[in-house]
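>>> Provided below for reference: sequence and predicted model.
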Amino acid sequence: MRKLPDLASELKQTHKLDGSPEFNDSHELTNSPELIMSKETETPISADERHALHMSGNRSAKHDSAHLHVTGKALYIDDRPEMANQLHAGFGLSTEAHAEIISINFDEVWNTPGVVAVITAEDIPGHKDIGPVFPGDMLLAEGRVDYIGQPIFAVAATSHKAAKRAARKAVIEYRALEAILGIDQAMEQNSFVRPDHTMKKGDARQAISHADHQLSGQMSNGGQEHFYLEGQIASVIPQEDGQLHVYTSSQHPSEVQKLVAEVIGVPLSKVVADVRRMGGGFGGKETQAAAPACIAALLAVKTGRPVKFRVDRQQDMVSTGKRHPFRHRYNVGFDQEGMLEGVDIELAGDAGHSPDLTDAIVDRAMFHSDNAYYLNNATVIGHRCRTNTASNTAFRGFGGPQGMLVIERIMDDIARSTGLDPLEVRKRNLYGITERNTTHYHQRVEHNVLHDVIGKLEESSDYWQRREAISTFNQQSPVLKKGLALTPVKFGISFTAKHLNQAGALVHVYTDGSIQINHGGTEMGQGLYTKVAQIVANEFGVSLELVQVTSTRTDKVPNTSPTAASSGSDLNGKAAQDACQKIRDRLIEFAVEHYGVSDQEVSFHDNEVHLGERQMPFEGFIQAAYLNRISLSSSGFYSTPEIHYDRETASGRPFYYFACGASVSEVTVDTLTGEYKVDRVDILHDVGHSLNPAIDQGQIEGGFIQGMGWMTTEELVWDDSGRLLSNNPATYKIPTIEDIPPVFNVELFQQANPKHTIYHSKAVGEPPFMLGMSVWCAIRDAVSSLADYQVNPQIDVPATPERVLTAVTSIKNAVL
C-alpha cells in the first residue's frame, strides 16, 4: 500500500497522458497552455486561469486539523466544557415496528434521581414534523409508532446516565398493527412514500426482443451503517431575547437552524447553528442530525438551561437510517460481440417509514444505472418503497452505487454468456467521444476521459498478463480460486435538486495581513477547510499559515446548502474565490490611484504586492489600504451554471460534469468455506487539476475501502419483528486495517477539468466509493471459474462468506 509521504517523490515523475499535466520539483504545473487544455475544449483555458493553475500548484498541504486530531486537541461538541446548570437529554424509543400508542405512564421516569423535564409531542409548540423535503418525519411519535427505535418522548436530567436510565422506565401500552418489513412485501402491497419515476430512451422492449441474445435477472443489495466515529450530538444554549445557539454535528447547519426555529416557533434569525467539525458524516448527518438538535432545543426552552444530547452508539444505530437497500430486476438484449442493444431496469429502494431524501436518492440511482456505458434503448423505473423501519437516508454516493451495481452485473453476465473477457465487454460498451455519448436522461457526456483512464490502468496493472496467470492458477488449484475485475466509475457532480447548487462565503483581511474565511461548507474530516484555505491563500498570494477558516455558522453565511453531493469544494471554493476577488479588485483600484501604476502592474504573490518595479510586504500594503479607508471584507457567492432537469420529460442536464475512475481488484476465494481475501488493488482516479493531491489520495483510499466494506462485510440484520440485531460494533463489521489489500496502488489521473470549476479541479468525495465494486465483481469472477466461466454466480451484496459459499455450492451442484 502506498503511503502518503511517498506522494511528493512520485509527483516529481512525469505524468503525461493526452494532455495530463507535468509536475516539477516544486509540485507546480508547468506554465504551458497546451498541457492544461482539454483535447475536446473548443477554446483554450485563459491566461488568468493558467496563472491560477500555476499558482495553486497541486500542493499537498496537510489537513488543517491534523495536528489537533493526533494530539487529541481537536474540539468536538462532547469536548466542550460543561456550562453551569447544564442538562443532558435522552429519549424513549418504540419497541414495536408498527402500533398504536394506547397509553404512556411516566411515573417511574419522574421518580428517577436527576430528572428535570419530560416532553412528548404534545409539548412541541411549533412544527411536529421535521421532514427535510416531504412530510413524514415526526420529531416525537404521536398516537402511532412506525418502526422499532422511533423516539416517543425525551427526558432532561442532570447527567447523561440519569437521562438514559430514566428514559428506559416509561411504561408504554401498544396495540400492534401489521408491519411491512421488506421491499418485496412493500411492492406487493403498493406501499410507497413517493410516486414512481421513469426515464426512457428509445424503445427498450423492442430492442431486447429483436436482439440476438437476451438475459434477465434479479439481485439485491443491503443497506450500510454510516458508523461515523462521533455519534449524533447537539448542544443548545438559550440566550437573551429568546435566542438559541445550537452546536450541532451536522452536514447541513441551515437545515438545523430552520427546523429548530420551526419546532420552537420562532423566526430563523433567533437561532444560530454552529459547526466547527464532525467526527465523520458520510451522509448520515445531512438530515438525521436535526432531531437531536430539535429535542435539545425544546428541553432548553422548557427548562431555561443549556441542554446537551449525545446519542449512544447502539441507540444511534437503532433509531437512525442507513444506506437504502435496493432490489434490482433487469432484462437486456445484446449481440454476440457483447454490445448492448436494449436495457430494461427496475429499481426498488427501501425508504423506511418516511420519505426523508428517498426521492432524490432513487432518482440518482436511476441516473447512474448506466454507470460508464452507452444505453441506446433504455427504460429505467424507480420505486420508493415504504417499510416499517428507520427512515433510510443519504450515504456517500447517494444512490449512485446502488444504480451502478445493476449494469456492472449485466456487463459480467454478458461476458460469460458470450465467452468474452468482462473487460472487453465493458470497453466495447463505454460511452463514445463524439458519438454514442447521450445518456438515458438525455444529457450529453462531454470531455469523456473513460477510455484514457481505463487504457492507462489496464496497462499499468498488467491486467491481461494477470488474467492469463489467474486462469492457469485456477486450473491447477482445486480449492482456492482467484478472481480479477476491472470496473469503471462515471459519477455525476451536482445536487440533483437545482436550488442546492449554491454557496456563500465571507472573507475578512485584517490589518496585520492575516485573513479569516467563513463559508457554508462543513468539515467532517474530508479536508474541505484546508482546500478552501489554500484557495484564499492563492488568491492573495500569501502563505497558507496566514489564513484561518472559522466554524461554519448560520449568522455569518446564511442559507447554506448541505456539504454533500461531492460539491463542497466546487461550491464553497468558488464562493470564497468570489469574495477574495472582490477585495482584490478594490485593492488593485487603490494601488492604481495611490501608487500611480497601471492595474496590469499590480500582482500578489510570495507574501508581497508587486507594484510595477516596487514590492511591498502584503501586511504593509494592507495597512496602507486600511488607512485609506478601503474595505477589507466581502461576501462571496457562487451558483453552478447550466444544470437543469425536467421530471415531466425525464430529460435535462442534472450534472455539471462527470468525475471518472477505474479500479482493478484481485481476490482469492476459499471454495470450501466461502472466505476470501483481497490480494491487490490498482486505482486510477480522475481528479481534474487536484487542489491537494495528498488529501485527494486519502479520499480515494478511504472511499474505496468503505465501498469495499459495503460490498463484502457490512451486513445489516433484522429479526422477524423488525428489530435491528446488528446494532453495535460487535455485530456489525466495518473494514479494519487488516482488510486493506497488501498491494494497494493509487494514482491520480490529472487532466484539468474543462468546465470552469475552482482551478479546474474535480470532486473527489463520493466517486471513489464506487470503485469498490471491482471487489464484488472479482469475487463473482473467482466463483465463476468453477464452471469455466460459463455460469453467472448469484451473489447479492454484501458478498458475505455465507453468500459466497452458497453460490459455490450452487455452481458445484450444477456442474455435477
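That came through, no problem.

>>> going forward, measure contacts and count neighbours with C-alpha atoms only.
Fine.

>>> Check which helix or strand the nearest residue to I264 once chain neighbours are set aside maps to.
Spatial nearest neighbour of I264, excluding adjacent residues (C-alpha to C-alpha, 6 or more residues apart in numbering): G126 at 5.3 Å. According to DSSP states H and E, G126 maps onto no helix or strand at all.

>>> contacting residues for G126?
Counting by C-alpha atoms under 8 Å, 6 or more residues apart in numbering, G126 makes contact with 262-265.

>>> What remains of the residues you listed if I keep only buried residues?
The neighbour count (16 or more other C-alpha atoms under 10 Å) marks 262-264 as buried among the contacts of G126.

>>> Return the subset of the residues you listed lying in helices.
Among the buried ones among the contacts of G126, the ones falling in helices (DSSP state H) are 262-264.

>>> Now render these as CSV, adding distance to Y638.
Shown next, in CSV, are these (distance: C-alpha to C-alpha, whole Å):
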residue, distance to Y638
E262, 27
V263, 30
I264, 32
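
>>> Skipping adjacent residues, who's closest to I104 in space?
I172 (4.5 Å).

>>> same question, V318
G149 is the one closest to V318 (C-alpha to C-alpha, 6+ apart), at 5.5 Å.

>>> One more: C777?
Nearest residue to C777, sequence neighbours excluded (C-alpha to C-alpha, 6+ apart): A485, at 5.8 Å.

>>> which of the buried ones among the contacts of G126 lies closest to N518?
Of all these, E262 has the smallest distance to N518: 25.4 Å, by C-alpha to C-alpha.

>>> doesn't I124 make contact with the closest one?
No - at 10.0 Å, E262 does not count as touching I124 under the criterion of C-alpha atoms under 8 Å.

>>> related to what we said a few turns ago, looking at the contacts of G126, which one is closest to R647?
For those, the nearest to R647 is E262 (29.6 Å; C-alpha to C-alpha).

>>> give the contact list for the closest one.
With C-alpha under 8 Å, 6+ apart, E262 has these contacts: 126-127, 268.

>>> Second structure follows, compare the two:
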Amino acid sequence: MNKHTPHLKTETIVGGVHSSPRHDSAHKHVSGTAVYIDDITEPTGTLHAGLGLSTVAHGILKSVDLTAVRAAPGVVTVLTHEDVPGVNDISPSYMHDDPVLAAGKVEFHGQPIFCVIAETREQARRAARLAKIEYEELPADIDIWDLDVSTHRQVVTPLTLKRGDAAAALASAPRRVTGRMRLGGQDHFYLEGQISLAVPGEDDEVAVYCSTQGPSETQHMVAHALGVPSNAVTIEVRRMGGGFGGKETQANQCAAIAAIAAKKLKRAVKVRLDRDEDMVATGKRHDFAIDYDVGFDDEGRILGIDYTFALRAGFSADLSGPVGDRALFHCDNAYFFPHVHAKSAPLYTNTVSNTAFRGFGGPQGMVGAERVIDEVSFAVGKDPLEIRKLNFYDAMGVDGERNLTPYHQKVEDCIIQRIVAELEESADYAGRRKAIAEFNAKSRIVKRGIALTPVKFGISFTKTESNQAGALVHVYSDGSVHMNHGGTEMGQGLHLKVAQVVAEEFQIDLDRVKITATTTAKVPNTSPTAASSGADLNGMAAQNAARQIKDRLIAFAAESHQVPREKVVFLPNRVRIGDVEMPFDDLIKKAYMARVQLSAAGFYKTPKIHWDRKAGRGHAFYYYAYGAACSEVSIDTLTGEYVVERTDILHDTGRSLNRAIDIGQIEGGFIQGMGWLTTEELWWDGKGRLRTHAPSTYKIPLASDRPKIFNVALTDWSEAYEPTIHRSKAVGEPPLPLGLAVLHALSDAVASVADHKICPRLDAPATPERVLMAIERLKAMQKE
C-alpha cells in the first residue's frame, strides 16, 4: 500500500464534486512559485522580440527604412511581412483582414509593422524605435458616435432579430420614449500580458508555449503563417495570468511572430509585450452606441421596442460579428418584449480591432435593456424595480408567449422572479429605499441611491461547432491518475473543477489526480476556453473518459469475481465486489496485470444547440444562468465622486461543483463589471492615439473601491434544468453584468437632485466627471 491508500473505513472522498477544495495553484499564486510563460527556463541562446508600431492611425506605407534598426547593438534580424513564409493573416474570421505584420498600409495607431529579434529584450525594444517610416496619411474614423450606421462600412454582415411587429406596437403604444446611450469599452488588464516562447524542432516542427485561451486556434494560425500543416505545431499552456477573452484570438499574433522567427533563425524566440504595448496593440471590449425606441402602457409594461447596437469593431473583423450577435441575444436581459426589432452594426474604425471580453457582448446588450427599464420607470413615476418585475419572463408562459426570446427560443428554466424576491427581502430593499429617501431629504451635498438589477445569461457558443470538447484520462498501475483536457486555466479554477469530476467518478481523493498542461499534442481540435463553457464542456468530456475506464474495471472485476456487474460498487478509495472490498490501488494493479486498458479519450458535444443566423432563429443557448445584485452608493454632488456603500448578490450556479471557486468568480466578476461601468475609461485622441494606455491613466478598481459591505450568496435550491455536469451551471461570465446594480444605483442617486422626476440618462463609464455633468444637467433641466 502506498502513501495514498486510505483506511478502508473512510466514507468520504476529499475533493469530489459539490465540495470546496482550494484552487490547485492558489498557494503558488500567492507565493510566486506558479510558473507562467515568462518563468519557463529559457533554452540556451533564446532571442527576444521588440515590435515596431505604426505612429499614424491610417496611411499608406511610402517607405520603411530599417537600416538603423538592423545596425543596432544585439540585433540578429528584423522581420517584415515579407518574412512570413505562409499566409500573412491571423484573422479568426473568413474575412482574412488581420495581417501578422502590416503590408503596404496601416489601419490603426500602434499596428505592428515589423519585429526586431535581438539578443536581449531591451536591445530589441530600443532598436525598434530607430526605424524611419514615411506615411501617406489617410482620413481616419476613430469614434463611432457620429457615424451613420446606414452608410458607414461594417466589418461583417450585421444581425437582425425580430419577433412580432415592433413598428406597429410602437405606433399604437400609449406611451413612447426614444434615446441614445454611450457605453465605453474596457481593457482586459490581465496581470500577464501577451507572451509566447517558440522553440524550433526538427523538420517543420515548432513548439510554442503561449498564453492563449484557444490552443487549437493558435496552432492553426501559427501553421497558417508558417505554411505547414497543423500537426507540425504544438501549443502548450499550463496557466495564464488572466485571460478574460483577450487571449482568445489576440494571442495568435505573438505566437505567429515567435514561431516565424524561431524557425528562420533555428533558435528559441520569446515575444513579451509590456503593458503599454499590450494596451495599444491588442483589442478590447467593444464600446457601443445604443439607440432605442420603446413603447409601453401607463403601468410600465413594455409593448414594443426597436434597438440599434452600433459597436466599434476596429480595423478588422476579429470577433466583432459574434460579439454584436450576443449583444442582441441579451438585449432583453430578463424581460419579455412582445414585439421587438433589434439590429447590430459592427462599424469599421481606425482603431485596434476589438475582441472577446468576459460576457462577449452580452453585458452590453443588458446595459441597453436596463437603460430602457430606467426610461420607462421615470416616465410612469414608479420604482425601477417595480417595472423590472412587471416585465420579467414567465417560464410557464401566458398563452405560450411570455417566455419567447427575440431569437424565438423559449425560456423554460426562468427562476429570476424567485431570485429577485429572495434578494429583495434579504437585502431589505424596501426598508433601505425608504431610509435613503429620508437621508437625501436631509443631506444637501451627499446623496444616496440604490438599485436592484437582474441577470439572465445564455450559456453556449453561438458558433455551433465550438460546443464540443475532448479529454484524456490515464490511470497508472500504481493507482494515480493523469488528467488532460482541452480547456485552459486562467485563474478561474477550471483544472480543479475537472479534476474534481474525475475524482468523483473513481471515488478517489483529489490529490491522486494529476492536472497537466493543456497541449494540442494530447487533446486536438479544442474549443476556446470561453463563453463560460469551460467546466460544462471539458468536465463532461473528462467524465466520459473516466466512465470508459470505470466501465472496463467493472467488467473486469465482475468477471474475475464471478459476480453481476451491479455488484461492483466504487466506494471512497475502494471498490466493493460482491462481498469483498479492496483498495482502489489493488484493483488497478490486478486490472493492469490482466491487460485491461486503463486509458481513454473522452468526448462531449452540447445537445439541442442550433442557430440559423440568416433567419435570426434557433436554440442558441443550452440553458440560462441567473443572478441579481442590490447596490447602494453615496455621491458627492459637488465633485461627482462616489463610494459603493453596500452590495448584496444572490447568484445561481445550479448544484455548484465548487462553492468556494464559484463565490470567488462572482466576487471578481462583479468588481470587473463595476469597473467597466464606472472608472475604466478608454480614450483615443483625434489622431487615433490611445491616451489611456497604462495604469497611470487607466483606472481599474482597487481594493479600496470594493463595496464597504459585500454579501455574496449562492442559491441553495436551484439546479440546472438540463443534464449539465452534475447539474451545475456556468459561472465565468454571468456575474460580470451584476455590476449594473452600481451604475443604476449611481443613476438613482443622481436622479434625487431633481426629485426623481427626470431620467438621468447616465452613460458609462460613469466616472466622477460624468456623474457630475449628469447632476448639473438635471439641475439645469429642473430650472427650465
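Perfect, thanks for sending it. All values reported here derive from a predicted model rather than from experimental measurement.

>>> Could I get the TM-score for this pair?
The TM-score (TM-score structural alignment, normalised by the length of structure 2) is 0.97; 767 aligned residues with a C-alpha RMSD of 1.4 Å.

>>> What is the nearest of the ones in helices among the buried ones among the contacts of G126 of structure 1 to G612 of structure 1?
E262 (56.0 Å).

>>> how close does the alignment partner in structure 2 of the closest one sit to P92 of structure 2?
Superposed on structure 2 with TM-score structural alignment, E262 of structure 1 falls opposite H224. Using C-alpha to C-alpha, to the nearest Å, H224 of structure 2 is found at 11 Å from P92 of structure 2.

>>> Give the aligned equivalent of R432 of structure 2 in structure 1.
Using TM-score structural alignment, R432 of structure 2 lines up with R466 in structure 1.

>>> is it fair to say its match lies in a helix?
Yes - assignment of R466 of structure 1 by DSSP: H, G, I helix; E, B strand; the rest coil places it within a helix.

>>> Could you report the distance from it to E424 of structure 1?
15 Å.

>>> Equivalent analysis for H440 of structure 1, please.
Distance from H440 of structure 1 to E424 of structure 1, by C-alpha to C-alpha: 22 Å.

>>> Who has more neighbours out of the two?
H440 (25 against 13; other C-alpha atoms under 10 Å).

>>> Map the more buried one across to structure 2 for me.
H440 of structure 1 maps onto P406 in structure 2, by TM-score structural alignment.

>>> Now do the contacts for that match.
161-163, 329, 332, 337, 340-341.

>>> Tell me how many other residues surround the residue nearest to V318 of structure 1.
25.

>>> Can you tell me what it aligns to in structure 2?
Taking TM-score structural alignment, the alignment pairs G149 of structure 1 with G110 from structure 2.

>>> Isn't that match up against D278?
No - using C-alpha under 8 Å, G110 of structure 2 is not in contact with D278, being 9.8 Å away.

>>> Show me whatever sits in contact with both of the two.
In contact with both G110 of structure 2 and D278: no residue, using C-alpha under 8 Å, 6+ apart.

>>> secondary structure element for the counterpart of K687 of structure 2 in structure 1?
Aligned counterpart of K687 of structure 2 in structure 1: S721 (TM-score structural alignment). S721 of structure 1 is located outside every helix and strand, with elements delineated by DSSP H and E.

>>> Could you measure from the residue nearest to S721 of structure 1 when sequence neighbours are not counted over to A351 of structure 1?
Nearest-residue entry for S721 of structure 1: A97, 6.9 Å, with adjacent residues in sequence omitted and distances by C-alpha to C-alpha, 6+ apart. Distance, A97 of structure 1 to A351 of structure 1, using C-alpha to C-alpha: 15 Å.

>>> What of V743 of structure 1?
From V743 of structure 1 to A351 of structure 1 the distance is 38 Å (C-alpha to C-alpha).

>>> With neighbour numbers in mind, choose between these two.
Taking neighbours as other C-alpha under 10 Å, V743 of structure 1 and A351 compare with A351 leading, 34 against 14.

>>> Could you tell me which residues make contact with that one?
Contacts of A351 of structure 1 (C-alpha under 8 Å, 6+ apart): 193, 324, 358, 384-387, 391-393.

>>> Any chance of TSV for those residues, columns neighbour count and secondary structure?
As requested, those are exported to TSV (neighbours: other C-alpha atoms under 10 Å; DSSP: H, G, I helix; E, B strand; the rest coil):
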residue	neighbour count	secondary structure
V193	23	strand
H324	27	coil
T358	29	helix
R384	30	strand
C385	30	strand
R386	28	strand
T387	28	coil
S391	28	coil
N392	28	coil
T393	27	coil
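
>>> Show me what V269 of structure 2 lines up with in structure 1.
Using TM-score structural alignment, V269 of structure 2 lines up with V307 in structure 1.

>>> what sits against the closest residue to that match other than its chain neighbours?
Leaving aside its sequence neighbours, V307 of structure 1 sits nearest to L87 (C-alpha to C-alpha, 6+ apart; 4.6 Å). The neighbours of L87 of structure 1, taking C-alpha under 8 Å, 6+ apart as the test, are 156-159, 305-308.
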